[in-house]
Each structure stands twice: as structure tokens, then as C-alpha cells.
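Student: Please work out how this folds:
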Amino acid sequence: MSSETGPGLPFLPGYAFRDPTKTAFHRSQTLGYKNGFAFSRLPTVGVGGERLYANQLSQAELDELSNQRPALTYGPPRRAPPSGFVPAHVAFDKKILRFDAYFQEDVPLSGEERYRVRQVVIYYFLEDDSMYVIEPAVKNSGLPQGKHIRRHRVPKNEQGDHYHWKDLNRGISITMYGRTYRIVDCDRFTQVFLESQGIELNPPEKMISDPYTELRRMPEHTYVTPSDFDQLKQFLTYDKQVLRFYATWDDTKSMFGENRSYIIHYYLADGTVEVREVYKPNDGRDPFPVMIRRQRLPKAFVDKKKTFPSCVLEISDQEVLEWYTAKDFAVGKPTTLLGRTFFIYDCDEFTRSFYRDKFGITDFQPVEIKQKPLEKLPQVIPPYNGFGILEDSLQNCFSLFPKPPQKDVIKMLENDHKVLRYQVALESPNPEDRKRRFILSYFLSNDMISIYEPPVRNSGIIGGKYLAKTRVAKPGSTPDKATYYEPSDFTIGSTIEVFGHRFVVTDADEHVLNYMESHAESFPAATLQSLRDHFRSRQVAKETASSDIPMLGSSNQELDALIVQAQEELKLHKHLNNKNIQEAFLQCDKDGSGILDKPTFLALCNSLSVPTDAIPLNKLIDLCSCGEDKINYHDFLRAFPLGSPPRSGRPRPAIKF
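Tutor: Presented below is the predicted three-dimensional model:
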């Protein structure tokens, strides 16, 4: 239905009505411009800005309908001629944008110029968006000039974009292939074209010229008036006359710096200065005697900081305003030579006479140089990390290549193979752990402690080595002041704390009492008395048990003969461990009476793989029997010696608990 008819009236000829409220009858724009070319587009709204409904024809369908004509009435349709198209190479043929620019490059290996300014011309071809950079030739420049960048589309970034004429303007810098060009101006055609495209141009800048090129075009003629001073007369008068000054250079503010001594020589013949270093024996420095070679030293330069290069091979008279002379050196005053400040504290006798005759100076009191003592920083020992022995780990804090801690060799030789053994019980809230018994061995040669747990059959505990040989610190000791357990700390009933585990000393070897009695001056009386009381009470209990159960045996000679035969038999059984056998019997004897039941004795021998069926051992068991089903295992254990006797010649006592 048309918009000009009512919503309820049919659209029939003669029934068209106008909307009196409608005042706008214009059509929407259907033409536009894109990249400089006109193109058609669908209308966005209807006539007069009315709303368009969704079911509209596309632009392609509209173009097809516009070219169709009624075939029945007018014959085959005629298509409209295509619109004219002008390509870019025709529209922008011979239209080139021209920009004046320059770039700057460093000149590192030249004493006359630090940088160079080179002027270029940038051409932009509108027909294919290509660019071309050329440097006008400068006569006698000595540089390869001409084409810098051939004509092509210059990449703008790493994303694949290229430079466009919209990216060019006056007063900006562009980078092409790592070189930055500064655009300062453009020609008239370029200005008109960019302004016609809506680009606001920056004001033009002044072209910068190369300072070295300008210097060559207009050379400066300088004339130096010859001096009336006769240098030959100075050489003949002061030849081999040298002023000597003693100075120091305080370099303590720098890292690893110190106060070093020097000798300054001033040669009167040509006004040159030489600085030599004074070396001391075993100072650790390489013997390079000359610090500053003999040369004329500048005192003040001419103010040419802008044009004078920062690095030159030689300094001429044109750059120096004043040189060092003999009047610039004085005792008690500092002098700066090539950036180092030397303090002159004394001079020799010839120098004193020269200044006295030449300048009338008579005060040559030497200045006393006091060496500043080196500040000793306190050495901070890091906390002990628990790895290794404390003394061994501490050596890493004293030297880069740590040395092993010194050992008491005399003590090690005197107490070699001397071991004090104790029986200890574990103090634990667990009842099963309180029944466990351990053998604590104290090695007198190096004050180390080892703990061994004899294996008990069917106890559920493996047994064996509990603590390897190590030094055990007392509770409350610190790594700085560590105190270790000594033999005087092991008394009967005392508690020993070993790395968080507490043990109670319940028994000791008889060798412990014998050793402490022979060295009574080295042990406290309380320790010695506790061992004496313990062994006295045990001896009384043993005598009481022996009196109650009479022993049925033969003479000592027969017992000794059987022991020798048993030892010969046991040599065939090399798998037996005499130490484990003795410790197992001692562990089985709870009350320490030295008497075991025969079934218990035979079961223990069977568990330890002792060949009781051998004839010598069977006879030895019968000889050690006392009473009914009782065996004195102390005599039986004599066939299982622990080792060779000590060096003193005294036989090693048997282990009896």
C-alpha cells in the first residue's frame, strides 16, 4: 500500500489520497565516494525520511531491474552503458609529491667532525604509491652520493603496511630501512594537493647544513705570532736539571683503593712532567714504574666545547690555554694532573734551592703523611645448617679453600683403640621402648659416641647400628660455643640427650672403672664414686648367687684346656661374630647374675648359630654347668674373645654387665 493512501483503503486507480501532514518529499542520498571514486549505494530511508521495510531489493537486483524493459511491447531490452572508469595510473600520471629532508649520521673515527648532516629529496609517485630518495651531489665531498632508495613501495612497519601520502607532512620524521629522515619542506604542487585532500600542513622548517662542509667552504685563516722566547737557550741553560717532588694520591674512595706514593719530576729544559710510582717490597703490584710518561701537561683548555672533539690523538697549542710550569708545584698543596689529584708533601734539596733562587720561597716544611688504618669489619659467622661436623663446616667461613680442622694428634695416638662402653636404656613414654637396651661406646681418641642396639629375637625391632660415630653436643649449647659430652658426664643413672632422644645410663664395662681409677685426677669424684658403688653392689649380688648355687666343675687347668680346644674348633666357623654373641648373652641376662637357664642358653646359642654339637663346645657347656639346668655363661664366653689385647700388655677385660 502506498504511503499516500489511507491504511484501510485499497490501492486502486482513482483512489489515491495525499497525506496533508507530510511536508518532506526529498529522497535519500544513493551516491558516495570511496578512495577517490564515486559509487552507488542503497538508500537508508524512504522519501521524506520515511521508514523502509525489511523486504527490499539488493543493489544488484535494482541494477538488473533498471536495465530491463518490457519485451512484449518494445522488443528485447537494452542494457545501459557502463559508467566511465579512470585508473590511477591515468588519473595521477606524472603527478609527483616532492619533499626536502635530511638525515644525520655519526662519524666515530675522525678528529675533525663528530657527526655529518646529509640533505636528500624524497619523491612520492601518486600513480602507484611508490617512493624514491636521492641525495644531490656535493662537489668534492668524497662521499658516495646519488640514489639512496630506489623507486618502490616502502614498508612502513612489520605488519606489511606501506607508506602512503597521508603519512607525509612537513616537520615530521619518518624511518625508512633503519634511517630516520627529517622532512622540512615541500614544493607548491605538493602543498596544494595535500591541502585539497584535507590534510593540514605543518609550518616549514629551516634546512640544516653540514658544519664540516661549511667549514671547508669558508676556511678560517688563523695567524700565530711567533714567540720571542728562545727555547734553545732554555734547553742549554736547564739541561739535565729536574725538580723532584714527593706526592701521594688518595684513592681510598674507590673500590679496593688505597693511598699510594708517587714521585713527580718536572724537567726544566722543556717544561715536561713525569709521574713515577713508588713500589714497596711484597706490595703485590706489577712493577710499572711510569704512571704518566714525560710530556707537557695542560692546565687549562680553550673554551671550545661545542666544536672540539671529545677524543683526539694529540693536544696542540691551539686547544690549550695554559700549560703546567714550575710555579704550579708547591709543597703542602694539591695538584691535579690529568684528572688525578696529587698532594705534594716534600721535595729534594735541588728543588728547594731552585725555588729559593728563582721565586724567593723559603718555606719548605714537609708535611707528615698519616696512613689511615684500615677499618676491620667484624666477621659474621652464619648459623650452623646441620650438615657435617660443626668444626668442619666452620672452615668454609674462614677460607675460600677450606682446610680440615686441626686434630690433637697426641691425644689420638695415646688413646687409640681405647673405648668406654656403657649400657643405656631409652627413656620413652612407650612401654615397649623402655625395655630396649643399647650399648653406648665413647671413643677417647676423638671424643665421639656411637650407639648400638643388640638384636633381640621376636621383639619386633630390627636392632643394629643406632647412631654412627659422631660428637654429641650437650643440651643448651650453641654453634658458637658448643660443649660436647665427656666421660665425666656418664654416671650411673644420669640422662644423656642425643639429638632429641633421652637415654639413661644403667650399666658400664669394668674397663670404664679401671680406666677412671688409673686417671682419677682427670675425672670428678662423683663420677668415679657412682661407678664404684654400682660395681660393688653387683659384686655382692654375684657372690650371693654363687654361694646359693654351688658350681660343679673341674679345675681351672681343665677349663683353660677346653677353652683352647673350643677356640680351635670355632676357627672353622668364620661366620660367627664374637661381639654380637657376647652382647646377646649380656642382653639376655636381665639381672646381671651371670647365670642363665640351660634351655634359654641353648636356644640363644641356636639363634646365634653357635655349633653346640661340636665335642669341645659340648664338653665346655657341661663344665660350665652349675646346679640343675643352670649354666655360668661367663666361662663359656671366654671361648669368644673380642680381639687382641691392648698395647699396654694387660689383657682386655671381658664385658660384664
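Student: From now on I want contacts and neighbour counts done on CA atoms only, so please keep to that.
Tutor: Fine.
Student: can you pull the buried residues of the helix ranked longest in the chain?
Tutor: Longest helix in the chain by number of residues (criterion: DSSP state H): helix 525-548. Within helix 525-548, the residues that qualify as buried are 527, 528, 530, 531, 532, 535, 538, 542, 546, counting by 16 or more other CA atoms under 10 Å.
Student: Find the pair from the residues you listed with maximum spatial separation.
Tutor: Across the buried residues of helix 525-548, the two members that end up farthest from each other (CA to CA) are 527 and 546, 29.0 Å apart.
Student: how far does the helix or strand hosting residue 98 sit from the chain's center?
Tutor: Using DSSP states H and E, residue 98 sits within strand 96-106. For strand 96-106, the separation from the chain centroid amounts to 48 Å (computed by CA atoms, centre = their mean, to the nearest Å).
Student: Please generate a structure for the following sequence too, so the two can be compared:
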Amino acid sequence: MVSNPVHGLPFLPGTSFKDSTKTAFHRSQTLGYKNGYAVARRPTVGIGGDRLQVNQLSQAELDELANKAPVLTYGQPKPAPPAEFIPAHVAFDKKVLKFDAYFQEDVPMSTEEHYRIRQVNIYYYLEDDSMSVMEPIVENSGIPQGKFIKRQRIAKNDVGDHYHWKDLNRGIDLTIYGKTFRIVDCDQFTQVFLESQGIELNPPEKMALDPYTELRKQPLRKYVTPSDFDQLKQFLTFDKQVLRFYAIWDDTDSMYGECRNYIIHYYLMDDTVEIREVHERNNGRDPFPLLMNRQRMPKVLVKNAKTFPQCVLEISDQEVLEWYTAKDFIVGKPVTILGRTFFIYDCDPFTRQFYKEKFGISDLPSIDVSKQEPPPVKQELPPYNGYGLIEDSAQNCFALIPKAPKKDIVKMLLNDNKVLRYLAIMESPIPEDKDRRFIFSYFLATDMISIFEPPVRNSGIIGGKYLGRTKVVKPSSPVDTPIYYGPGDFFIGAVIEVFGHRFIILDVDEYVLKYLETNADQYSPEALSSIQKHVQKKAAPAPEPENKQAKEDPGGQELETLIDAVQKQLKDYSCQDNIREAFQVYDKEESGYVDREAFFKICESFNVPIDDSLIKELIRICSHGEEKINYYNFVRAFSN
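Tutor: Now for the predicted structure:
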């Protein structure tokens, strides 16, 4: 090892040299640990292990020099150095506050005790503000005791604050992890410490005693005075004697509740009560005979704790102050048994005689509890809104899922495929609507009406179905009780208003005439007379033409007008020569007339639209009686 050549030289400017052979530059530790806590310590060597100067100043002296201000020689006195810092673990080491407390614990499954008092000691450690709860061990207690809550800092609220010794005092409740401890007293050191810190202590309280522990200290045997009531005499005297009461239980105030009948039996031999159900046929209930078995019924119970399991444990004589007796069952008064209130409305003759001899009550009434059913509420339909038929709309008010209204099946079977047809024109101020023809079909099975308009070529109006099957309401009928059109409303000259459009009936088919003969009671006298006149007019024979001009023009001006209308309607239908030749084959006598059968056969072969209202009217004018038809004028309607 090479020695330092400059060792021993004075530390003067120009004489200080760096030791090039030095390799250690570490600094000494200034912190240490004692009992797990960091403490400051003064280094003994310098950097790299060099010797420290003898006159090195302490940290306190360095702080004083750093903060010292220059003053005069005879100025302010030198202040005293600050006190040395002492940590809390050193100042409050082994200093503990002790409090005496207790908490109450419920005992739900015991017949001898309902709750117990458990005494504990609460310790508060000042050095780190931690707490612990210790329960003194009691020999043969059967309860795990000792450390109840281990030493830790205990939260005071949900924010994160912890309990401090300033929060502790005598006569307060302290809640730790859901347990409420009642602090009653503290030791002498705790009292002196809190008073020295300016806390005013509450007066001490007495420690609560455990009732079961105090009960164990009493003598085991107790003398009970025997009762002077002879139960054997009661059994022999009232054997087989039973009071019978008729009662009802009205539970209609609750949901799905009802009023039910019961029979209450009171056995005089042992003062027991039995409640039997009264079943009716087809009441939908299981045939259980008893609502409550025969047993003694408590009337007044001892006020027990809320946790007393009455539904599990049997009630003994110690829990009952008064039992039900015969004087508690009076006709006309309610009686509450096991939470149900029964109203007694009658009893049997033996019970009436017993109350008369025993209690002097001779006027036990018989109360009528039968309830009269309220009158049925009349169902009122809402106002009709005008959409659809009122019968269909009313079904939405009768059921949640509406059904189709009921139909008259007998009427539908009797009038199946029976249809009354009428020829009508539209009453309209529009000139184009005056020549339009419509066929009304009235269905007797459903009382519905359909309207069909025969298509006319080059008329500018699309023919076809004008109105589907539906019931048509008369314009003067009320909205809630509509009156629909019937067969009696259709006659010659009748005005039918269908949804704002007015139609005039001009003609009827042959089936309407047959229906009129069998159902004349459905038509008014005016309707009957109009149809009869129309039928007579159609059945009247046409006069024989005196000459050729009369032969060719049997209808006069009416025929000419009708021929012009047919020519305008069927101007593209030109088959005069062919039809004339066909008629002349059948008219061998050249009289100008053919039979009706031959006439319609020829029209069918040439596709003549005989169903058209104008064609029908032309055939009617050209008819000569019921057997002959003048085909001369008929053929003229198809010429150009």
C-alpha cells in the first residue's frame, strides 16, 4: 500500500491536494431503526471513512447559525434552543386507556332467557390510536370469550375517520362493527388523562346485570300454593257438555278475501275450544273438518320480547295471564282467536239454557248475517264512433279478446241463397249520373246489401262492384240504436240513401214478386200497392197494331226514346241482319212476333245483354201479352 505523500501538510491554499489513490467515497449512515421506527444518528466518520474534524458543529448548531441574524453586541438575548422532538411511540409508550362497557345479545332459541348481558373491557392505546375489546372469561359459560376485537384502528363512519380518545367518554353508546357497546365507567389513569386534556367526563353508571345469571343465584326450589279448584269435580260435572256457537269470519277487506262460516265448540269439562269449518257443496275447497284443534285458548299473554318464538314453542302457563272462558263467548259480539276475529251470530238451545242458568242472560238474539247480493250493474256502452258496424264495435266492451257477434243460425239456414234484386238509378244533380243504372241485391240470410253497376262502354265510368256486402243504416235512425234497411223498404219508387248517395228503385225481379206473395206482412200498404201496379202494368197485354205503322211502333214516343238510349249505349253492337234473320226463321207467318222462349234463346245465342236494365225495359215494351214479343222494334235498337 502506498502511503499518502501529502499527509501532515497544513491545510492552506496551495497545499491541498487530491488523493489520487483513494477508492472509497461512501457516506456514513445518518438514520437508524429502533424497535421498528426510524431514528436519526450522528455519523462518526466522514466520506470514505476519513476522520472527522474535532470542531465539527452539531445539526442543532448548524440550524441556529443558518437562522441567526446579526445583532448589536448589547442587543436581544440569545433565544433558547427548541425542545427536542419526542415521537408518540416514545411519549405514550405503554399508556393505555381502559373503559368498562357491556352490550346486549338476543337469545332467540331458549325458553329460560330472552337476552343476555355480556360485559367487556375497551382498551385504547395512545401510542398508535388503536383499540381492542376484551371480554373477561367466565368459567363454564359455554360462550367463546377472551379477545372480542383484536387491536386495530377502528373506523368511526363511512368517510374513513377513525375513533380517537376524544370520542370516548362515560355514559355513551359506542358502535363497533354493528355491535353497540354501552360505556359505564373507566379506570383512574383514564380519568386523569382525559381531565388533563380538558374533557369533562360524564358521571359513571352501574354495570347492567345478566338476568339469567341472577336467576341462577336464586334458590332452586320454590313453594307453590296449591289451587283450591278441583279439576276432577269439573270433569265429572260437565262431562259431555259442549257449548255450540255459530260464527262467521269476514275477510272481504283483504285481497281475494271472503266471508266464511264456522262452528265454535266450547267444552265445559276442561275449558278447551275447537273451531270447525262449515263446508257447502261445490264450494271448491278441500274438506278439512277443523280450522283449530281442541285446545285451551290464551286470552291475555305476558308481554314478551319481540324475538320470542311463539310460532315454534308451545305457550305454557307462565306466558299466559288469562285464558278464554265461557263468559267470553256472547252472541252478537266479536271474539278474536289467534289473530282472527269471529262474529258470533247464533247458538244452539243448550247454550241458551246454560247462559240463562249460569250467567242470567235470557235474551241471546239470533242475528241475520246473510248478505243480499247487490243489483247487477247495468253495462253501458260508450258512444258509437261511426267505424264499422255497432255490433262489431260493441264486442270490444264485452271481453278483452273480442269475438264475432252471434248470428241468427235459424234465419241463415232458412234464407240461405235467397237474394232480392232491384233495379235503381242514382238521384244526383250531376248530368253524368242520371243515366247510370244499379242493381241492388238484398241478402235475406244476413240482411246485407250489395250494389253492382253494369259496365257501359264508352261511358267514362268504370262499372263493377259499387258496394260490398254490408248493412246499411237508415239516415233517420239514432246512432246508438241503428235501424237497418229491410225488405219492406224496397219497393217501386222508394228512395234508398246509402252513405250519402240517394237511389230510386225502378224495377224488381221475378223472385221479389214471389217473395212478396208469401211475406206480404213485411211490406207497408204503399209498398204493396206500388209493386202490384208495377206487376199489373207488366202483365197487361199490348194492343194489336191496326196497321204497319202501329205494328212497328207499339210503344209510341216512349219506345223511340228507349231505342235511342239503347243505340247510344250499344252503338258498337251491330248485328241487326243476323238477328232479324234468326227471328224470321221462327216467325213463319211473318207476323212480327215470336214466342218468349224462342226470343230469349236467340238473344242468348247472339250474346245480347238481356240483363241490362234498358234491354229489360225494351223487352217489356215490345212484349205482346205473356207469350209473344214484337221483334221488329227490338231489332231496331241494334242498328247504327
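Student: what element comes up after the longest helix of the first structure heading to the C-terminus?
Tutor: Along the chain past helix 525-548 of the first structure, the next helix or strand (assigned with DSSP H and E) turns out to be helix 556-570.
Student: what packs against that next one?
Tutor: The criterion is 3 or more CA pairs under 8 Å, 6 or more residues apart in numbering; DSSP states H and E, and the helices and strands that helix 556-570 of the first structure contacts are helix 615-623.
Student: can you state the direction angle for the helix it packs on and helix 556-570?
Tutor: Counting by axes from the mean of the first three to the mean of the last three CA atoms, to 10 degrees, helix 615-623 of the first structure lies at 140 degrees to helix 556-570.
Student: in helix 615-623 of the first structure, what counts as buried?
Tutor: 616, 617, 619, 620, 621, 623.
Student: what residue of the second structure matches up with the first one?
Tutor: For residue 616 of the first structure, there is no aligned position in the second structure, judged by TM-score structural alignment.
Student: Can you give the contact residues for the host helix or strand of residue 634 of the first structure?
Tutor: Residue 634 of the first structure belongs to helix 633-636 when assigned by DSSP H and E. Outside helix 633-636 of the first structure, the residues within contact range by CA atoms under 8 Å, 6 or more residues apart in numbering are 563, 585, 594, 595, 596, 620, 621, 624.
Student: Just give me how far that helix sits from the chain centre.
Tutor: Here the centre of helix 633-636 of the first structure is set off from its chain's centre by 67 Å, with CA atoms, centre = their mean.
Student: From the centroid of the first structure, which residue is nearest?
Tutor: Among the residues of the first structure, the one closest to the centroid is residue 400, at 17.9 Å (CA atoms, centre = their mean).
Student: and it, which of the three is it?
Tutor: With DSSP: H, G, I helix; E, B strand; the rest coil as the basis, the three-state label of residue 400 of the first structure is coil.
Student: quick one: it from residue 377 of the first structure, how far?
Tutor: Relative to residue 377 of the first structure, residue 400 of the first structure is positioned 18 Å away (criterion: CA to CA, to the nearest Å).
Student: contacting residues around residue 124 of the first structure?
Tutor: The contact partners of residue 124 of the first structure, taken as CA under 8 Å, 6+ apart, are 96, 97, 98, 130, 131, 132, 165.
Student: Pick the one among those closest to residue 210 of the first structure.
Tutor: The shortest distance between residue 210 of the first structure and any of the contacts of residue 124 of the first structure, using CA to CA, involves residue 98 and amounts to 21.6 Å.
Student: Can you tell me the closest non-neighbouring residue to that closest one?
Tutor: Computed as CA to CA, 6 or more residues apart in numbering, the closest residue to residue 98 of the first structure that is not its neighbour in sequence is residue 123, at 4.8 Å.
Student: ok now the helix or strand that neighbour falls within, how far from the chain's centre?
Tutor: Taking DSSP H and E as the criterion, residue 123 of the first structure maps to strand 115-125. How far strand 115-125 of the first structure lies from its chain's middle: 49 Å, per CA atoms, centre = their mean.
Student: quick one: the very next helix or strand once past that strand to strand 96-106, angle?
Tutor: Once strand 115-125 of the first structure ends, the next helix or strand along the chain (criterion: DSSP H and E) is strand 130-135. Between the axes of strand 130-135 of the first structure and strand 96-106, defined by the same axes, to 10 degrees, the angle is 50 degrees.
Student: Could you tell me where strand 130-135 of the first structure falls in the second structure?
Tutor: Residues 130-135 of the second structure are where strand 130-135 of the first structure lands when matched by TM-score structural alignment.
Student: And the matching stretch, how far out from the chain middle?
Tutor: Averaging C-alpha coordinates over stretch 130-135 of the second structure and over its chain gives two centres that are 53 Å apart (CA atoms, centre = their mean).
Student: Give me the buried stretch members for it, please.
Tutor: Going through stretch 130-135 of the second structure with 16+ other CA under 10 Å, the ones that come out buried are 130, 131, 132, 133, 134, 135.
Student: Superpose on the first structure and give me the mean offset of that stretch.
Tutor: Taken against the first structure, stretch 130-135 of the second structure registers an average deviation of 3.2 Å after superposition, with mean CA distance after the TM-score superposition for the first structure.
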